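Student: Here is my input, please return the structure:
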Amino acid sequence: MWRQWLGHAWPPHKKGVLVMNTPTGNSLSAAELTCGMILCLARQIPQAAASMKEGKWDRKKYMGMELNGKTLGVLGLGRIGRAMQIVDMATGKGLAGIVNGQALSKAFVPQTKPWIALARALGMVLHTVGKQVQGSVQVCTLGEPGRLHPMPGHRDADGWAAHRGTRGPAGLGAQKEVTLRNALLLAQEAGLKVTTTHGDVAPESDGSAGLLQVALQGTPHRATGMVQGSTPVLRELNGATFKQPAPLAGPILIYRTKASEPSALPTLAGLLGKVGVHLQSYHSSGTVAGEQWSIVGLSAPLSNLGELKPRVMEVFQLHL
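Tutor: Got it, this is the predicted structure:
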């Protein structure tokens, strides 16, 4: 509308009304008003006030709900959205997390879901291999410029891959309810420092869009994976590259052996036959320092690994 009055007095000015653009003038006030409205909705304050003015005392009817522990959804993180901070006045603690609605919608498009699943799987693998860990976790995306747009964490401050990738190393699976948005905060509480980076590299020979790597800094523990089709796969574990990337889905068995110990696979096959569990897939890595990793896809988890343990250096199961 202002273009129509360009070069002419705008009608409000003719009436002595001052009109100006003040983009930051009331951002905080608008955010505080929004917080107040949220409290009114949660505790039904307007309805309770109206009822009391009518001489009623409907205490149970307007009990409402507490905001403590709830997750606040913020649709758009502009000046007002960034100012949205709800705190517990008594303890000073905030809500469980703040969700950027625009970023959240991107996290559930078909192209992004496999990368989120990959990040979660790599984090779980790393946590199991590294046992209980503390220190620094680095989540890195690698790919050709412009080809990794669907990948979470690619030059994205929110870092969906970081949130899922740190869930495992922080040991957050059982203690607390972990979401895409609170995982980094919980990881910090667990003693982990999380950093995210992106590296532009040449495209892979297999045509994949890129790689996702989760590493425990200062240790040899590192897991690198990618997405083939819509399936998350593991490409490298602790420096050992798999000849064919191993699918990270369903019940899987991961074990490490001496390259000179060939009896692990026959022993595993015999164990599977006894309990009626089917071998769905088998992938082995190249040899590093005389050792190699193997990943076995199973139709169901094994209840007892006692027969296999004497044949391997370490073994563990995951259900992804």
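Student: can we go C-alpha only for contacts and neighbour counts from here?
Tutor: Will do.
Student: Could you check how far residue 104 is from residue 110?
Tutor: Residue 104 sits at a distance of 13 Å from residue 110 (criterion: CA to CA, to the nearest Å).
Student: Which of these two has more residues huddled nearby?
Tutor: Taking neighbours as other CA atoms under 10 Å, residue 104 and residue 110 compare with residue 104 leading, 17 against 11.
Student: Quick one: residues contacting the more buried one.
Tutor: Residue 104 makes contact with no residue under the criterion CA atoms under 8 Å, 6 or more residues apart in numbering.
Student: what's the distance between it and residue 113?
Tutor: According to CA to CA, residue 104 stands 11 Å off from residue 113.
Student: Disregarding residues adjacent in the polypeptide, which is nearest to residue 135?
Tutor: Leaving aside its chain neighbours, residue 135 sits nearest to residue 192 (5.1 Å; criterion: CA to CA, 6 or more residues apart in numbering).
Student: That neighbour reaches residue 137, doesn't it?
Tutor: Yes. When contacts are counted by CA atoms under 8 Å, residue 192 is listed as touching residue 137 (6.7 Å).
Student: Now the second one, please; I'll put the structures next to each other:
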Amino acid sequence: MAFSLKKVLISDSVSPRCAEILRENGIEVDNNTKLSKEELLAEIPKYDGLIVRSATKVTADVIKAGTNLKIIGRAGTGVDNIDIKAATRQGVIVMNTPGGNTLSAAEHTCAMVCCLSRSLPQAHATLKAGKWDRKAFMGSELYGKTLGIVGLGRIGREVAQRMQSFGMTTIGFDPIVPAEEAKQYNIEWQTLEQMWPRCDYITVHTPLIPQTKGLLGDASFKLCKPGVKVVNVARGGIIDEEGLVRALDAGQCGGAALDVFVQEPPTYTALIQHPKVIVTPHLGASTVEAQERVACEIAEQFVDGVNGKSLFGAINAQALSNALTPETKPMVSLGQGLGVVAASLAKGQLSAASIQVTTYGPSLKKAGSYLKAAVSAGILRVQTGGNNVNLVNAQPLLAELGLEITVNNEDAAPANSKASVAVTITVGGNPHRLGGAVFGTIPQLVEVDSATFDTGCPLSGNWLLYRSQNAAAALAAVASGLGDKNQLLAFSSSAQTNGESWSVIKLATPQPGVEALAGAVSSAVTCSI
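Tutor: Just a heads-up that it's a prediction; the model follows:
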């Protein structure tokens, strides 16, 4: 189980099937699509899940008020109506349905390209107004033309496939899709600078992020073929609206088809009323099939998350997504436990600490993402009390404290080491290296500073960890000091290195301090894992 989910609010209109799927899986659902922001702020503390489309604005205030929120689901693709940074900081998963709108958005894009090529909306409006003006609407064939696609994800690829059937040449750019992969879809990968001069049509299929804001504007239009036509069924702002109007007026851009706008409903009349512009009111995903699909998918993704199957569609929870398999769950517990012990050894000097996580062997080469988050969560449990810390927000919260964890992988553990993971914390030039491993499903501490324990110490419960020259004598002093106030449950001691050994005592209740051990040990810390 990734998280528990008892009650979900659906605050935008979605298919009834969404609520049905959640209820079928034992989750209580309320539908309330008429909440004002003030009403949403008052209601959201009652829920641990929220499902929206694009109408509800899930601001930082809403997220802060949602003291029980665990997950926010967007029945659709775009999440610019959700404050992801605020959600991440609060440990709330943000999830979308990346594939649900794909076909509808791709078809809408293709329809827009066809409309641009033949001025269909303008011709329709003219005839409706009683004018028969065939000469005013001379079009051009799509056959043999070049379509430039910015963003080669699901939608971009589907557009390419459909427009290739018209005989168009498809070229494209995507910073994370290599040329070899693009070639599989008959798309010639180009840089933007290479692509602009070749395109007869350009369509954008990217999120709106700082790198894509104003991607098509004054500077890029100057590099394009005169008369280029552009389509945006992605997000308003990817095409600079004022720059587009200037390009249209100058003839550098021959037409634009827009489904999305910087402000919705749009108020920039120079753009909306321009004779070379075709507009639709954000209809890319507005099909019966798409809305049914995204409603079902977000509900099913919630259920899969609750059941620990997957976190498909999670935008801000990569570490948690990678930690749901039976193999990785114990490794997450191992990382958290080692983080707790490491922070305890820092003795209140974490702000001056450097921390490194090392994994051993090829099987753990990709484990760094979730182990880094797990160790961060363990450290924060000691440093801040750990309230509301999870794998979603552990790393950002640790960064706020000025701490950064580095991760590396080595082919094999050092000689005579049983560790599969090591956490090294260095304070004031003094490093402590903690080696851990999972035996069966139990995460255990197996070594401290190269001193190996004969039997591993399960990373759970209340610990007293100390270093001494005589482990047995120190144990007697500890047992005497406990008296009737606490109970010793288990004891383990390492081999000696440099004349000292490390020992772990598991206690029934947390030990308030280690002052009484000053004469029997050279170093001691307490921790609760």
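Student: before we move on, back to that, can you get me a residue count around the corresponding residue of structure 2 for the residue nearest to residue 135 of structure 1?
Tutor: Using TM-score structural alignment, the partner of residue 192 of structure 1 in structure 2 is residue 403. Neighbours of residue 403 of structure 2 under the rule other CA under 10 Å: 18.
Student: Make sure residue 403 of structure 2 is indeed in a helix.
Tutor: No. Residue 403 of structure 2 is assigned coil when assessed by DSSP: H, G, I helix; E, B strand; the rest coil, not a helix.
Student: just checking, it touches residue 343?
Tutor: No. With contacts counted by CA under 8 Å, residue 403 of structure 2 stays clear of residue 343, the gap being 11.7 Å.
Student: Can you pull out the residues in contact with the longest strand belonging to structure 2?
Tutor: Using DSSP state E, we find that the single longest strand of structure 2 is strand 430-439. The contact list for strand 430-439 of structure 2, computed with CA under 8 Å, 6+ apart, reads 330-331, 334, 338, 342, 345, 418-426, 443-450.
Student: swap in stretch 123-131 of structure 1?
Tutor: For stretch 123-131 of structure 1, contacts defined as CA under 8 Å, 6+ apart pick out 133, 164-171, 214-215, 221-223, 316, 318.
Student: If any of those are buried, put those into a PyMOL selection.
Tutor: In PyMOL, a selection of the buried entries from the contacts of stretch 123-131 of structure 1 looks like this (16 or more other CA atoms under 10 Å):
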select buried, resi 133+164+165+166+167+168+169+170+171+214+215+221+222+223+318
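Student: now, the most widely separated pair of the contacts of stretch 123-131 of structure 1?
Tutor: Spanning the widest gap among the contacts of stretch 123-131 of structure 1 are 164 and 316, at 20.6 Å by CA to CA.
Student: if you skip the residues just before and after it, what's nearest to residue 85 of structure 1?
Tutor: Spatial nearest neighbour of residue 85 of structure 1, chain neighbours left out: residue 94 (7.5 Å); criterion: CA to CA, 6+ apart.
Student: mind checking how far that neighbour is from residue 84 of structure 1?
Tutor: Per CA to CA, residue 94 of structure 1 is found 11 Å from residue 84 of structure 1.
Student: Check residue 283 of structure 1 too.
Tutor: 49 Å.
Student: Just want to know which of those two has more residues nearby.
Tutor: Legend: neighbour count by other CA under 10 Å for residue 283 of structure 1 and residue 84, higher for residue 84 (21 against 17).
Student: contacting residues for that one?
Tutor: 31, 32, 34, 35, 74.
Student: Tell me the most packed of those residues, by neighbour count.
Tutor: residue 31 leads the contacts of residue 84 of structure 1 on contacts (other CA under 10 Å) with 19 neighbours.
Student: Quick check: which element contains residue 244 of structure 1?
Tutor: strand 240-247 (DSSP states H and E).
Student: What range does that strand cover in structure 2?
Tutor: Alignment of strand 240-247 of structure 1 against structure 2: residues 451-458, by TM-score structural alignment.
Student: Buried by neighbour count: which residues of that stretch qualify?
Tutor: By 16+ other CA under 10 Å, the buried positions in stretch 451-458 of structure 2 come out as 451, 452, 453, 456, 457, 458.
Student: same deal with stretch 47-55 of structure 1?
Tutor: Here stretch 47-55 of structure 1 shows residue 48 as buried, counting by 16+ other CA under 10 Å.
Student: returning to that earlier point: let me know the angle separating the strand holding residue 244 of structure 1 from strand 222-228.
Tutor: Per axes from the mean of the first three to the mean of the last three CA atoms, to 10 degrees, the angle that strand 240-247 of structure 1 makes with strand 222-228 is 40 degrees.
Student: average distance between strand 240-247 of structure 1 and structure 2?
Tutor: Using mean CA distance after the TM-score superposition for structure 1, strand 240-247 of structure 1 ends up 2.2 Å from its aligned counterpart in structure 2, as a mean over the superposed pairs.
Student: Could you list the residues in contact with that strand?
Tutor: By CA under 8 Å, 6+ apart, strand 240-247 of structure 1 touches 225, 231-236, 282-288, 292-293, 295, 297.
Student: Quick one: buried ones out of those residues?
Tutor: For the contacts of strand 240-247 of structure 1, a burial check counting by 16+ other CA under 10 Å picks out 225, 231-236, 282-287, 292-293, 295, 297.
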